[in-house]
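> here are the coordinates; sequence isn't available:
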């Protein structure tokens, strides 16, 4: 795909190899229609998206560099002399992907709403999700190179602004969709569940990185102390694991009770994926990572509550029970994903043993 985009750019700028010995174009010069341009642009964006998510998730370098991810306007006009594009600073510009006020978003969408409005919101949320993964990758890379101080803080500040914007907009809307899941159209269910799970995996990765920065004093002193005092990393982690457990709860079929076998959640979908909404995710590994990471964190919370809570006056067993039940929701999601992934099933087996051990 990268090679195709490179070839397309060459043809568009008249630099293709279809020239004679005097540098003049020959009659068989390739012409590209507007439909071809749109198709190549869409495929290239998909390649950039997959590369961004995969590289940060697997902690590897990006294949498609920032300078190769330039956003083309409809007129495809080059920037004027001295004008910066969105990658001139070395990183993606947030306002290219979020054309809104980060601190005070415009009109906020709420459920119930029309199918068209919900579909548009879910569609617009996808680039914001990719933007968070890209910033997680920036933070991984600068830490890998030994960066510290203001450069690290700049990336964290930019990343947290994206995180806050999501919570005020798409995150809030998606939480309403979870709360009213049965009333949401099946196609919207399958779209938003996958995007939301991706987002929360990126958020958990961000929390780990911020915790690493603060624990090793790689940022600036006052900002690090502020984050530590506010428990920023812990709050991001706690929010995401609970929302992942909520997603697993609604996006998997209910447990069989009294011999009643629940019907498929998505009866109009193909039989291979209609049993549960999370089965519609084509990139199964992302959900495996998200639910397994959330399960481990929640089981850790339950174990800590069990180990130390009983020795504390006024200990409330409700915290232990909630953490364990939420972990089991995520494990249930992994069991369902096990229908299409041996890895998911094996992880579910291991985590189930750990959960059963805490219940004894």
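Okay, I see it. Everything numeric in this text was worked out from a predicted model, so none of it was measured.
> make it CA atoms for all contacts and neighbour counts henceforth
Noted.
> can you count the residues close to residue 12?
15 (other Cα atoms under 10 Å).
> same thing with residue 80?
Residue 80 has 8 nearby residues by other Cα under 10 Å.
> helix/strand/coil for it?
Using DSSP: H, G, I helix; E, B strand; the rest coil, the structure places residue 80 in coil.
> how much space between it and residue 8?
Distance from residue 80 to residue 8, counting by Cα to Cα, to the nearest Å: 22 Å.
> Over to residue 66?
18 Å.
> do the same with residue 155
Residue 155 is 32 Å from residue 8, by Cα to Cα.
> More neighbours: which of those two?
Taking residue 155 and residue 8 together and counting by other Cα under 10 Å, residue 8 has the greater number of neighbours (21 against 17).
> What residues sit buried inside the helix or strand where the more buried one lies?
Applying DSSP states H and E as the criterion places residue 8 in helix 2-12. Neighbour counts over helix 2-12 (16 or more other Cα atoms under 10 Å) mark 5, 8, 11 as buried.
> just the helices in the stretch 101-250 of the chain please.
115-144, 150-168, 170-179, 186-215, 221-230, 232-250 (DSSP state H, counting those that start in this stretch).
> Now tabulate the ones you listed in a markdown table and tack on distance to residue 59.
As requested, the helices of the stretch 101-250 of the chain are exported to a markdown table (distance: least, Cα to Cα, whole Å):
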| stretch | distance to residue 59 |
| --- | --- |
| helix 115-144 | 7 |
| helix 150-168 | 17 |
| helix 170-179 | 25 |
| helix 186-215 | 10 |
| helix 221-230 | 24 |
| helix 232-250 | 19 |
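> Kindly state which of the ones you listed is positioned closest to residue 335.
Across the helices of the stretch 101-250 of the chain, residue 335 has its closest neighbour in helix 232-250 (10.7 Å, Cα to Cα).
> hold the first one in mind and look at this next one:
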């Protein structure tokens, strides 16, 4: 536990033996106070004053630390409890054991939706797993390494939580208190330096801290906000495309694009290099565990302090890393670190009992050959996840129109998170094929596979999400925070997919027949516009959340900083910033399209203004966490004003 627990106050009327009485001598007293005694008395008083100050400072540090841990817990741990569970983790030991029923053997998830108590499960498990991993590393960390790792681990969590320390004004650009802004920046910089120092240490805590810090928004100095907006205007004026241009529709989309100066800020909003470092460490450790299992056998592993329980815990953290990297790589258009082969699921073959020890091998080549015989490698990103979720949907027998229990809704949202991850993986595969200028049939295969995932979502989990938006106020706060973020991520993934398809078609990487069909049917344009409007509806729903009754004596379910809206629970703010910015600019761009289907239904442009304003409000809400959202909100507002005035 960070900080120092404050000492309990003494009972009223008690006398501290360390503090002498300062009352004057009684009348007629013959006691003489020498100069030396007076000096000693003053020294004791000063010592006690300093002691009181130290206790007060320690108490304040303890309180702040506990407050920040609560914020970390309510955002990160709260969402991980939905995104990464034993039931949805494809690497679960119990799920992949031959001849077993996964749901019978896997630990049950106790959602505890109405309870204010929630363990920091992943944080604690990372610490315990790191201790057990010393048996795999075959050495304990040195005293200096332990100190550096512990410091970096805590600083990463503190830097993550400090994002919510911002406070916003009522009007204009939102800006935090200068003291809080300085503290946030200092904490981020210290975490950055601490993780760099530990970069070479093989530790579960280090890679977990890198995963957390990789999602943390980089602090931006507020005084430069107006200057950046001026630079954005200059950037637009120098652009070859005006707000309204006579260019073809495929080119005119650039009119409402994000200026390069703001795009650079958006791309640099998170230290994604730490996510990549964590992904490399996870890949390396998983390979080491597989080799260890081949050389020693699973029973031998149990006797060396890293058994089935520890392996299953690592698999959860590995799946957490896969989810984080899979979602963020296509957003930043970066290559995937944990490749398709690295993500393969290792399943023991039926010829080998699950807990039987494997024979030892003298060479890695022989061990690798034995591994191929004694286990199967199932590709994760094929049809497996779709088949599993389809089976879950069929077995549940819950109609989207019917309202369910907390546990049922939580299970549905958790399963939907897996399909959301699959969508981002498909988008990443499509982006990679475009970068590599792959053959047209391969590019088209990724497009069709992504459309298949989208179609499955629309028929299943998408129907449930619509119900949750309609009945948002009836849901418990925890469910609100879960479904809003999953749905927001999904919508961003669909918009990224539409951008990739458009890039492939314009670059001539698609088969001619498919390209002509998409142009004729406008299927991608319709999908993108439908998703942008859905993002506006999501903003309308999740800008509100439950507020604690001031007369209630029950403890608050979440920290006060999350009270304004469910959007504020997002651990990775760049996802929401990009979603609402893209959705708003797409709608603004349609104002110039007087003959488009949407504008024909809204000739007065009142509806489009309402939808864009919802995105602006959502960006301003997220601006309580990151200044980049504030800048994007201001940019979108300016574009809306220009578009409305230019269309008259």
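That came through, no problem. The structure presented is a predicted model; accordingly, all values stated were derived computationally and were not measured.
> how big is the offset of the helix holding residue 8 of the first structure relative to the second structure?
Overlaying the second structure shows helix 2-12 of the first structure at a mean distance of 2.5 Å from the equivalent residues (mean Cα distance after the TM-score superposition for the first structure).
> Relative to the second structure, which residues correspond to the following helix or strand past that helix?
Next along the chain after helix 2-12 of the first structure, taking DSSP H and E as the criterion, comes helix 34-58. On the basis of TM-score structural alignment, helix 34-58 of the first structure is assigned to residues 308-332 in the second structure.
> Can you point out the buried residues in the matching stretch?
Of the residues in stretch 308-332 of the second structure, those buried (16+ other Cα under 10 Å) are 308, 310-331.
> ok now it, how far from the chain's centre?
Computed by Cα atoms, centre = their mean, to the nearest Å, the chain-centroid distance of stretch 308-332 of the second structure equals 12 Å.
> swap in stretch 229-242 of the first structure?
16 Å.
> quick check, distance from stretch 147-155 of the second structure to the centre of its chain.
21 Å.
> ugh, wrong one, stretch 108-124 of the first structure
The answer for stretch 108-124 of the first structure is 19 Å, by Cα atoms, centre = their mean.
> And for that stretch, what's in contact with it?
Residues from elsewhere that reach stretch 108-124 of the first structure (Cα atoms under 8 Å, 6 or more residues apart in numbering): 169-170, 173, 176-177, 185, 188, 191-192.
> what about it, start to end distance?
Note: stretch 108-124 of the first structure ends 13 Å apart using Cα to Cα.
> That one: which residues count as buried?
109-111, 118-119, 121-122.
> what's the mean distance for the helix or strand containing residue 347 of the first structure versus the second structure?
Using DSSP H and E, residue 347 of the first structure maps to helix 342-359. After superposition onto the second structure, helix 342-359 of the first structure sits on average 1.9 Å from its aligned residues (mean Cα distance after the TM-score superposition for the first structure).
> Remind me what that helix packs against, helices and strands.
helix 284-308, helix 317-337 (3 or more Cα pairs under 8 Å, 6 or more residues apart in numbering; DSSP states H and E).
> So which of those is the most surrounded?
Per residue and on average, the most neighbours among these fall to helix 317-337, with a mean of 22 (mean count of other Cα atoms under 10 Å).
> Residue 393 is in contact with residue 460 of the second structure, correct?
Yes. Under the criterion of Cα atoms under 8 Å, residue 460 of the second structure makes contact with residue 393 at 7.3 Å.
> Looking at the two, which has the bigger crowd around it?
residue 460 (19 against 16).
> tell me the contacts of the residue mapped onto that one from the first structure?
Under the alignment (TM-score structural alignment), residue 460 of the second structure maps onto residue 169 of the first structure. Contact partners of residue 169 of the first structure, counting by Cα under 8 Å, 6+ apart, are 105, 108-109.
> Just the ones in strands from the residues you listed, please.
When the contacts of residue 169 of the first structure are checked against strands (DSSP state E), there are no matches.
> Which one of the residues you listed is nearest to residue 330 of the first structure?
Out of the contacts of residue 169 of the first structure, the member with the shortest distance to residue 330 of the first structure (by Cα to Cα) is residue 109, at 27.7 Å.
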